[in-house]
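In: Sequence first, then the predicted structure:
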Amino acid sequence: MGISIWQLLIVLGIVILLFGTKKLRNIGSDLGGAIRGFKKSMSDEEEKSADQSTLEGQQAEKTEAPAEEKPREKQS
């Protein structure tokens, strides 16, 4: 008991009659823009977290790498 192609076409026709093609086009473009914005923010967040982990790794290397040198005694 699935939905046939004819039933989908009838529903599509009713939706077009109720909202009009211009409004449906605007809704589609708005939805596409929202999806693009979401994907962009997700990729920006991933890059930010990758940069943050790289930065933390570099800071850890800086604190561990230099061993304290003993001060030299003055020679007369």
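Out: In hand now; what should we look at?
In: When you work out contacts or count neighbours from here on, use the C-alpha atoms and nothing else.
Out: Will do.
In: by contact count, what packs against the one helix or strand E47 maps to?
Out: Here E47 sits within helix 21-64, counting by DSSP states H and E. Here helix 21-64 touches no other helix or strand, going by 3 or more Cα pairs under 8 Å, 6 or more residues apart in numbering; DSSP states H and E.
In: Now do the same contact list for I16.
Out: L24 (Cα atoms under 8 Å, 6 or more residues apart in numbering).
In: can you list contacts of stretch 21-32?
Out: So stretch 21-32 is contacted by I16 (Cα under 8 Å, 6+ apart).
In: Show me how far it is from its chain's centre.
Out: Remark: stretch 21-32 is offset 23 Å from the chain centroid, using Cα atoms, centre = their mean, to the nearest Å.
In: ok, and here's another one to check against it:
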Amino acid sequence: MSDAGQALARTLQAPLPPGFDTVDDADLARLHGFLTKAVEHRSTSLDDAITGSLKHTPRLMRPAVKKALGL
């Protein structure tokens, strides 16, 4: 398997399906880039959602809620 295929498999945390052997390295690298950006966007969105939801929590309860969420 190529370096791009190995990087994609590590990001997915799973082996690539058998058909991915026919995909060239440039396309695998592009797919890996798209997947990496999507994971980063999801992480940022979740952080923003958690921070935004804490605004609806009474101020005196925020430290306890943060501790419960592991923040």
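Out: Received it, and whenever you're ready, just let me know what you need. It should be emphasised that the depicted structure is a prediction, and the values quoted were computed from it without experimental measurement.
In: Tell me which residue is most central in the second structure.
Out: The residue lying closest to the centre of the second structure (Cα atoms, centre = their mean) is V39, at 2.5 Å.
In: what residue of the first structure matches up with that residue?
Out: Aligning on TM-score structural alignment places V39 of the second structure opposite I35 in the first structure.
In: From M42 of the first structure, how far off is that match?
Out: 11 Å (Cα to Cα, to the nearest Å).
In: same deal with T63 of the first structure?
Out: Taken as Cα to Cα, the span from T63 of the first structure to M42 of the first structure is 32 Å.
In: Compare the two and say which one has the larger neighbour count.
Out: M42 (12 against 9; other Cα atoms under 10 Å).
In: roughly how far apart are that one and T54 of the first structure?
Out: 18 Å.
In: repeat for L18 of the first structure
Out: 54 Å.
In: H32 of the second structure: neighbouring residues, count only.
Out: Neighbour tally, H32 of the second structure, other Cα under 10 Å: 21.
In: What about A29 of the second structure, how many residues nearby?
Out: For A29 of the second structure, using other Cα under 10 Å, the count is 16.
In: which one in the first structure is aligned with it?
Out: A29 of the second structure maps onto R25 in the first structure, by TM-score structural alignment.
In: From Q7 of the first structure, how far out is its match?
Out: On the measure of Cα to Cα, R25 of the first structure and Q7 of the first structure end up 22 Å apart.
In: Same check on S29 of the first structure?
Out: Shown here: S29 of the first structure relative to Q7 of the first structure, a distance of 25 Å by Cα to Cα.
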